[in-house]
Structures are given as C-alpha cells and as structure tokens.
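[1] Just need the structure, nothing else, for what follows:
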Amino acid sequence: MTVRSYRDLTVWKKGMALAAAVYQLTRKFPKHEEYRISGQMIRAATSVPANIAEGHGRGTRRDYAHFVSIAKGSLAELETFLLLAIDLDLAPRGELGPVLAQAEEVGRMLTALRASLTGSASPSLEPNP
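    Modelled structure (predicted):
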C-alpha cells in the first residue's frame, strides 16, 4: 500500500485511537482534576498524532524524524501521567491499564518509524560505549 497521506499510516491511526481513549478516560476523573492532570493528559495525547501528521507534511525525512521524536516525547509525557493517575487512584486500574498498553504499542511503532526515517539500525538514544 502506498502512503499518500499521514492518514494512511497505522501509527497515526493508533495515535488517534489513543487520544480518543484518553478523552474517554479523563471524563471519569474527579471534576477537580479537569484543569490539572486531565488537561495535561489530553494535550500530550493529542500531540502524538498531530506531530506525526505535521512531520509527514514536511519536506524532508530529517524534518519528519524530528517531529516523530517530538511525538515520542509527548507519548512519554502521557505515559508518565497515566502512571501517576494509577498511583493517585484517579480511575480504576482496569481502565488505565489498557490505555497504558495502547501508549506502549504506539511508542514501539514510533521508535520503528524514526529508525526507518533515519536509517538507524538501533533506535536507542544511548551513546555507544
């Protein structure tokens, strides 16, 4: 299948599904969290597919890889908020766990996408010894 648009990318579709799941999840949080962790989670979650789309629309693979890196950063932020929400008992663990699993899957896909864009065999950020 030829990728004509970012909307053809499985990672973008899964990022969109993750953002929708975060919206649904945060609706169940206590009202006092609306402008606190809920808002931050939504912003981080929506940033993932938005950066994939923006990067895809850029002119170079280097720019695209940069925006995929930004998406990975937003995803790490979201995962941190999800783990904090578990620790704070903001929602049942059974509802947070699947969203965290979705985030981990998107993270693996972003790592693979960035590696393919940079030609890197090892997508690790750790320096070589």
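[2] contacts and neighbour counts: CA atoms only from here.
    Noted.
[3] ok, now which ones touch the residue sitting nearest the centre point of the chain?
    Centroid-nearest residue in the chain: L75, 3.5 Å away (criterion: CA atoms, centre = their mean). Contacts for L75 (CA atoms under 8 Å, 6 or more residues apart in numbering) come out as A44, A45, V48, A103, G107.
[4] Just give the closest residue to the second one, not the sequence neighbours.
    Leaving out its chain neighbours, the residue that sits closest to A45 by CA to CA, 6 or more residues apart in numbering is A19, at 4.8 Å.
[5] looking at it, the one you found is touching A50, isn't it?
    No. Contact between A19 and A50 fails when scored by CA atoms under 8 Å: they sit 10.2 Å apart.
[6] Of those two, which one has the most company?
    The neighbour comparison of A19 against A50 (other CA atoms under 10 Å) goes to A19, with 25 against 19.
[7] tell me how far the strand or helix carrying that one is from the chain's mean position?
    Using DSSP states H and E, A19 maps to helix 10-26. Centroid separation for helix 10-26 versus its chain: 8 Å, with CA atoms, centre = their mean, to the nearest Å.
[8] one more to line up against the first:
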Amino acid sequence: MIAMREPQIRDFRRLTVYQKGVVWIGEIREIVKKWKWEDKQVIGDQLLRSSTSVIANLAEGNGQLYFKKEINFINNALGSAAESQVWCELAYNAGIICKQTFERLDNEAVELRKMLIALMKKIKGEIAEKKSA
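    Reported below is the predicted structural model:
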C-alpha cells in the first residue's frame, strides 16, 4: 500500500523553510533589479527562475497527499537551490556581485538546502510510522 496523508489542506506558508525562501528570493530580486540589462537577461533571469522554483516546488509538494510525491517535489526544490548557487557563483565570477553578496546568498542557499533535507527526513519518518501502524 502506498503511504498517504489524511486528506486536508495544509498551509505551505507556515513552513519556516518556505518563509526563509521568500525572504531569500526578495533579496535576490532586489539585487538583480540593479544589474545591467545584459546581466539580467542571462544570469539574472536564470537566478530568479531557479530561486523561485525552490519555494514553488516546496508548495506543490506540500499540497500532495502521497508522501513520496511530496518528497519528489522537495527533491526538485533541493536541486533548484543548488542551481541558484551556481548562478550566484557565475554572477560573482563575472564581477556582477561582490564577494560579500555572493557569500551571503550562497550561505542562505545552503541553509535552505539543509532545511529541505531535514523536511525530507521528517517525511520519511512519517512514512515509516504509517507502515508500522
């Protein structure tokens, strides 16, 4: 039998990782807004897409009834956070952002990734509980 949650509407906005992600994206948006057009078109666009994908996947996963589907979406969010780190690094290497900004955004991405992994582990624990019940 496939492990499933009790049908209910859960509010992804209450997740701390979601809230931190929203703040992180706000920082990124403010930074990218100041870039030259050429930099926005490639690196900025990709950075905004990948960073917003983190919380979009998290929200979509949180809306699932099946545990494994939720884990898959969180896994996608994890990948998008890592992709965002690459775009931040490329912006730094191109001289678009300073080292301090790069390190701050990168550290925030690492924190989000750790929180996503912790959430995945929590869900896997819930699956184990359902199976043993």
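[9] now what about the TM-score between them?
    Once superposed, the chains reach a TM-score of 0.85 (TM-score structural alignment, normalised by the length of structure 1), with 118 aligned residues with a CA RMSD of 1.7 Å.
[10] in the helix holding A19 of structure 1, what counts as buried?
    Buried residues in helix 10-26 of structure 1, counted by 16 or more other CA atoms under 10 Å: 11-12, 14-19, 21-23, 25-26.
[11] Which residue in structure 1 aligns with I74 of structure 2?
    Matched to structure 1 by TM-score structural alignment, I74 of structure 2 sits across from V68.
[12] Next, find the distance separating the residue opposite G107 of structure 1 in structure 2 once aligned from V17 of structure 2.
    In structure 2, the residue matched to G107 of structure 1 (TM-score structural alignment) is R113. Going from R113 of structure 2 to V17 of structure 2 by CA to CA, to the nearest Å gives 9 Å.
[13] for A59 of structure 2, same thing?
    A59 of structure 2 is 10 Å from V17 of structure 2, by CA to CA.
[14] show me the contacts for the alignment partner in structure 1 of V32 of structure 2.
    Taking TM-score structural alignment, the alignment pairs V32 of structure 2 with T26 from structure 1. Neighbouring residues of T26 of structure 1 by CA under 8 Å, 6+ apart: E34, S38, I42.
[15] And S5 of structure 1, by the same measure?
    Counting by CA under 8 Å, 6+ apart, S5 of structure 1 touches H56.
[16] please redo it, this time with the cut-off set to 10 Å
    Contacts for S5 of structure 1 (CA atoms under 10 Å, 6 or more residues apart in numbering) come out as A53, H56, G57.
[17] In structure 2, what sits opposite it in the alignment?
    Counting by TM-score structural alignment, S5 of structure 1 lines up with D11 in structure 2.
[18] Pull out the buried members of the contacts of T26 of structure 1.
    Listed as buried from those are S38, I42; burial here means 16+ other CA under 10 Å.
[19] Could you pick out which of the contacts of T26 of structure 1 are located in helices?
    Here DSSP state H is the test, and the contacts of T26 of structure 1 give S38, I42 as lying in helices.
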